[in-house]
Structure formats: structure tokens, C-alpha cells
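J.: build the 3D model from these lines:
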Amino acid sequence: MAFQPQIRIPATYLRGGTSKGVFFRLQDLPLAAQQPGAARDALLLRVIGSPDPYGKQIDGMGGATSSTSKAVILSPSARPGHDVDYLFGQVSIDSAFVDWSGNCGNLSAAVGPFAIANGLLPAERVPANGICTVRIWQANIGKTIVAHVPITGGQVQETGEFELDGVTFPAAEVALEFLDPADEGDGDGGGSMFPTGQVVDDLEVPGVGTLRATLINAGIPTIFVNAADIGYTGTELQDAINGDAQALARFETIRAHGAVRMGLIQDIAEAAKRQHTPKVAFVAPPASYTASSGKAVQAAEVDLLVRALSMGKLHHAMMGTAAVAIGTAAAIPGTLVNLAAGGGERQAVRFGHPSGTLRVGAEAALRGGQWQVTKALMSRSARILMEGWVRVPGDSFPK
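T.: Got it, this is the predicted structure:
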């Protein structure tokens, strides 16, 4: 039997925020994978090392967590007022599935630096020193992200003193603006920021009960519930949730029923094919706890506590898109996030997560009886970890 040799594809492995992913320029992909479809999905699955029944992704670039099983495809943007199109794929670890239904807010921090370093912006747009503003079209959800990337000596500055809880080493700060982050009916999110028309709903979940919930489409579709209503304090770390199979099953049930209520799916059985969205998060008022790094987080340092699940597991820090949802919900009086933070109108919150704290801001206004959010803001960092080529067997995808 003849075996096809491996092919190599130009790629870069980057950390963005508290995530890592394999980045490609669209033009560098094999021709069959330059279009959405089975060939592209099969290629990315093989690059990342999925599906892996062992759950380790040993034979690929993935790191066997939702934060490290990711792929990004970038191309110059033909959309007026934008520099680059950004497409994100969340690669399932144990099944042959790539979820294109949402964005990755953490890897959004790496899009601008990658675009600059790989010639996707005209050279005259990049200053010798200062800040390069990159306007990004987030193709998964049809939204604009503006990245402010530091430049030193004509090159992206990656090292610096900016510290991000959940990332061991400091780096250069990349400020991000998520413009009009709420769903306005043109995306895949049920038609509005609050798809039920309410800032708080009673969500009936068979086997769990009726939960107070804020269902919001901002950054990424997210279901917020109160920690106390599901038996938690909001200070939990990963092991407390991820080592409890019954707890994970309950969260998945909440997620599935919340997805139906938000109009994201028609039947709970569809949730298995939409693993990336919606997210489930639980909130609580401030309390002191010890973060996963051993760092003490004092109640006085935060406005509220938030824990969120991604791809069926408690996230080790906080997804960037969920942080956008947190900042947006916190800015709107009456949501569970806002109430956990003490209520009232606010433009920013600092919340505690398993790895420490994060500050996120949002600009919200009440217009015509409806809340509108013009932007959410937060800072991340990004760094190239490796660049060159990835190799995959030549028969990994249909030609």
C-alpha cells in the first residue's frame, strides 16, 4: 500500500491572552481548504490532533484544553474600513468537529500582531515607533474589533511589563475595542442583545430546576446564573468543577436549554453540534479566595466573582468573549451580573476568576427604551511562540 508523504503549510503558533492557537494566512492553505467546508475542517482537525479518544491531542498542535484547541485563518479584508478578516475555529478535542459559531476574544489580541508581522497591512500603515491601529472584521459573528498594537523599531513589540492573570510571564499590552458587541439581529444570536426581551428570565431546566438567568448576546452568547442557585460560592477553581462528572452534566443541561431559550438551536439535541456557544457562567458578590497560582484575591479588589465554562469544562481564567459579555451585562442595570456587582450604572468592572482578576469596560446607553452598548474594552497581550510550517499527512483532507 502506498502512503502519501506529509505536506507542509506555513503557520504560526501564537499565544493570545490566555489562549493559544495555530494561525494561518488564507492564501497559504491548500487550495481545497481555502473555502469553508469539509476539506478545511478535516485539515484543521489533523493539524490540531483531533478527534482524539484519549483526549490528549498528542499527534497534533492542540494542548487538550478548550484554550489550546484553536485555529485562526486571516486574510486581507475587502470590507471598507477594515484591514483584515479574522475567522476562528474552535476544534473539538474528542470528536471530528470544528465549531465556527463564535469568536475567541483572547486570540483576538494576537490577530493584529500576526497581521502586521505577516504583511497583511501596507507597510506605510506601520509606524517606526508607537501604536499601530488594526481594524479587524470578525467574520464568525460579523463584528468589528480594533486592536492597538505597540510597535518598536518598525516591528511588533511583544515583550513588556503588562501582567495578565492566567499568563505566567509579562508581555506588551494590546488594547482591544469590541465595537457594537451586542447582537443586533444580523448575526447568529437570536436577534437582539437580550433574545427574550428580558434582562432576567426564569429558565426551566429539567432535573436542575427553575433558575434565574440573564441570557445575553454580547461578545458571545452567554447564559449567566447565580452561583448560589446552583450550589456554588463563585470562588471555585477548576478541580472543583472539572473533577465532578455530575456537575459537568448539569452545566451542559443548563447550556442546552438556555441555547433553545435564546433561539440559537431548535432542539436540545443540537447542542452537541454547537459546543463553542453559548457559554455558561455563574456569578456571585465579592469574596476573598486563593487563585490557582496561589495568589490571594481579596474581596475588596473585585466588584464580583465570575466562573465560566468553555467546551464543557470550567475555564482556567476567563474567555475574552465572555469577558465582553460580563462587561456589557455589568453596564446594564438589573442583569444578574450587574446585581452581583452591586447594581446601578457602571462603565467598568473588575471581576475575580480562577486565575486572578480582570478589568473590562463597556459603554452603554438607554435609547428609546432599549439598552445599547457601543463598545467593550479590555487589554490582553500576545506573543509568537513558534513560526514556520506545520506538517500533516497528505491524505488528511479531501482534495
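
J.: contacts and neighbour counts: CA atoms only from here.
T.: Fine.

J.: next secondary structure after the top helix by length along the chain?
T.: In the chain, with assignment by DSSP state H, the single longest helix is helix 245-261. Once the chain leaves helix 245-261, the next helix or strand it forms, by DSSP states H and E, is strand 279-284.

J.: contacts for that next one?
T.: Outside strand 279-284, the residues that touch it by CA atoms under 8 Å, 6 or more residues apart in numbering are 220-228, 233-234, 251, 254-255, 304-310, 322, 336-337, 340.

J.: point out the other helices and strands that the helix or strand just after it packs with.
T.: Where DSSP H and E defines the elements, the next helix or strand beyond strand 279-284 is strand 289-290. Packed against strand 289-290 by the contact rule (3 or more CA pairs under 8 Å, 6 or more residues apart in numbering; DSSP states H and E) you find strand 296-297.

J.: let's compare: structure for the following, please.
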Amino acid sequence: MTQAPQIKVPATYMRGGTSKGVFFRLKDLPEAAQVPGKARDNLLLRVIGSPDPYQKQIDGMGGATSSTSKTVILAEPTQPNHDVDYLFGQVSIDKPFVDWSGNCGNLTAAVGAFAINGGFVAKERIPENGIATVRIWQANIRKTIVARIPITNGEVQETGDFELDGVTFPAAEVQVEFMDPADGEGAMFPTGNLVDDLEVPGVGTLKATMINAGIPTIFLNADDIGYKGSELQDDINGNPEALAMFENIRAHGAVKMGLIQSVEEAANRQHTPKVAFVAKPSDYVSSSGKAIGAGDVDVLVRALSMGKLHHAMMGTAAVAIATAAAVPGTLVNLAAGGGDRTSVTFGHPSGTLQVGAEASQVNGQWAATKAIMSRSARVLMEGWVRVPLI
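T.: Here you go, the predicted model:
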């Protein structure tokens, strides 16, 4: 039997927000993987441990959830007045593909720290004590993101007392600003409507707000699909019929948003769009046992990622939530009480999150100028990841 040797690739394992992933510098990848294509995808699949029919990713760095099956490649900036290029790859758990169609807002919080530690940011722009501003070019969606990284004694500060629901331990606060967060080059509301009638065979006709902000997202009313908006992961992820329904909705919504041409294409675009459902505030108990009161939030939101209910909230989906909440008449805005707003606090399975967003009408079209949220990030391990030579 021929034995394939293992190669060593410099890598850093990082948590960003409520996600974690394997970070690489482009120049450290094997030469064949330094350009987009099969060699790169195969490398990242093997690093994470996919495809895995057992859906455990035991033989890789993945954690068998959408939040932990992630990779990041950072490179020298291709755009002026930026510090680093950030490319995100969402690795499928049980299928042999990497989805490059969107961003990860949670891991964005770790990109700034990695950029500083990796030498992408000029030393004269890093204070001895204070905040370092890192301008990130998000290469998947071609947008600018600004991360503000706390610095202590000339080094990135990772520990602190900032608490983020969905993350067990406190850490240093990282403020992330998503500039002009509409995803891609098209309209923020691709159908031209704030609310559409979305026809889904086998489900019915549902009211839906479909928005490209942060990440393409389909918002539904919870009660239209038989939910309360206070569900936790086990309420949905253990129900194959429910998951099939959400995937059916996602596929038909993707067609209506113009992201794919046919519902069959949705299977090869798992990362986008997201599906979320909203409800008016009510009391519930989070997955950690924390009591969330109706008065603590403006709206309840639950979102699915890679076919499963997310344990907290994707960072990019949080941008979509805040942006939709800022536009009077969307389902998110109406569930939050309607009217004008520049921020929203929403309840998710792990607790609550506040996100700010600004939106305005320009020539009859809604546009978002920026969205702001606080996250945290930390290096978990650094060195080399080993993979069999493919």
C-alpha cells in the first residue's frame, strides 16, 4: 500500500464571536492552493475533516457544526487604503465542497487581530496602548469592514470583561463596522419589495422579507410556520421534517432573490441565503439557562445556517437583522414594533445581542450605510496543521 506523507501548513486556530475556524496566510499555503480551484478546496476540506458521512469531523479541525467548519485566508490588500484581504470559506460537513458565496461576520472579529499579529498592519499604526483600526477588504462580497482592536503594551489584547452570549468566557471587546453592508452589487431588496409573497410548494405562500445586507437572508414570521420565535436548537434540529421545510423555503427564496436559477442549485450553495424567523418579544430561557425577559429585547430572531438552527446568531445575519429593522415595513421592523430605529436588540437561542444600523432611501431605493456590532476574538492555537499530501 502506498503511503502518502503528511505536509505541514502554518495555521492559526481562532475564535471570532460565536464561531471558530482555521486561519491561513495565502503565502503559506502550498503553491497549488494559492489560487482558487480544486487544489485549494481539497486542502481545506482535508484540514477541516470533510466530507464526513458520520458528520463528526473527527479526522480534522472542524467541530461538526456550521459555526466550527470554517476557514479563512488572509493576504496582502488588493484595494487601496486597506490593510488586508479577507477570504472566507464555509466548509460543508458531509459534502465535498467549500462555499465561497458569503462572509462570516463572527470570524471578522478575529481577522483584525490576525492581521496585526501577522504583520499586515504597519507598526506605526499600532499604538502602545489604545485602539488599532484595521481596514479589511472582504473579498467574498467585495466590501470594506473596519475592526477596532484593543492594544495593551503594544500587543493585541485578547482577555477582558466583555461578555458575549453564546461564548462561555469573557474577553476583550472588538468593535466591527460593516461599511455599505448590502451583499454584492445588486439592490438591498433584490425583488424591489420590503415584503413578498413567497410561494413554497408543500408549505404554502409565506410573507417574506428578502434582503441582501451582511449576507442574503430570508426573514419569515414565526407564527406563519408554526413557531413562537423562542425555540432552542433541540426544538428544530432533531426534527427532519422541519429541517426539510426550511431547506425548501431557502431554495425557493434563493431563486426569487436571483441568487440561483433553479431550486436544484441550492444544494451547492449551502452558505447563502440564510433563513430566519421573527416574532414579537416574549419571555424565554436561553440555552445556558439565562432568563430573557420580553422587556430585554425588541424582537426575537432564530436563524438557520448550513441546514441547522444556529446556537446563537451569525454575525452577518445580525447585520441583516439590524438593517431590516432600520427599514420601516419589513417583517423584522414590524415584529420589533415598527417605526424608525438605528439599533435593535434581539433575542437568540443563547441570549441577546444589540446591533446598530443606518439605512436611508436613495432615488427610491433603500440603502444601508453601515452596521456596527461588538464581538470578541482569541487565538486558540497556533503552529502548523498537518494534512496528507493529496
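
J.: how close are the two chains, by TM-score?
T.: Overlay of the two chains. TM-score (TM-score structural alignment, normalised by the length of the second structure): 0.99; 390 aligned residues with a CA RMSD of 0.7 Å.

J.: related to what we said a few turns ago, which bit of the second structure covers the longest helix of the first structure?
T.: Under TM-score structural alignment, the match for helix 245-261 of the first structure in the second structure covers residues 240-256.

J.: cool, and stretch 127-143 of the first structure?
T.: Taking TM-score structural alignment, stretch 127-143 of the first structure hits residues 127-143 over in the second structure.

J.: which part of the second structure matches stretch 88-106 of the first structure?
T.: Taken onto the second structure by TM-score structural alignment, stretch 88-106 of the first structure occupies residues 88-106 there.

J.: list the buried residues of that stretch.
T.: By 16 or more other CA atoms under 10 Å, the buried positions in stretch 88-106 of the second structure come out as 88-94, 97-106.

J.: hey, where'd the helices end up in the stretch 1-150 of the first structure?
T.: In the stretch 1-150 of the first structure, the helices defined using DSSP state H, counting those that start in this stretch lie at 38-48, 105-117.

J.: will you turn the ones you listed into CSV that also has distance to Q266 of the first structure?
T.: CSV is the format used below for the helices of the stretch 1-150 of the first structure (distance: least, CA to CA, whole Å):
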stretch, distance to Q266 of the first structure
helix 38-48, 24
helix 105-117, 26
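
J.: buried deepest among those, which one?
T.: Highest mean neighbour count of the helices of the stretch 1-150 of the first structure: helix 105-117, a mean of 26 (counted as mean count of other CA atoms under 10 Å).

J.: follow-up on the earlier one: and the contacts of strand 279-284 of the first structure, which of them are in helices?
T.: Going by DSSP H, the helices hold F251, I254, R255, A322, L336, V337, A340 from these.

J.: pretty sure the fourth one contacts N217?
T.: No. Contact status for A322 of the first structure versus N217: not in contact, 10.0 Å apart, counting by CA atoms under 8 Å.

J.: R135 of the first structure versus the one residue sitting closest to the centre of the first structure, what's the distance?
T.: Geometric centre of the first structure, nearest residue: C104, 3.0 Å, by CA atoms, centre = their mean. Remark: distance between C104 of the first structure and R135 of the first structure (CA to CA, to the nearest Å) = 16 Å.

J.: cool, and R125 of the first structure?
T.: Distance, R125 of the first structure to R135 of the first structure, by CA to CA: 12 Å.
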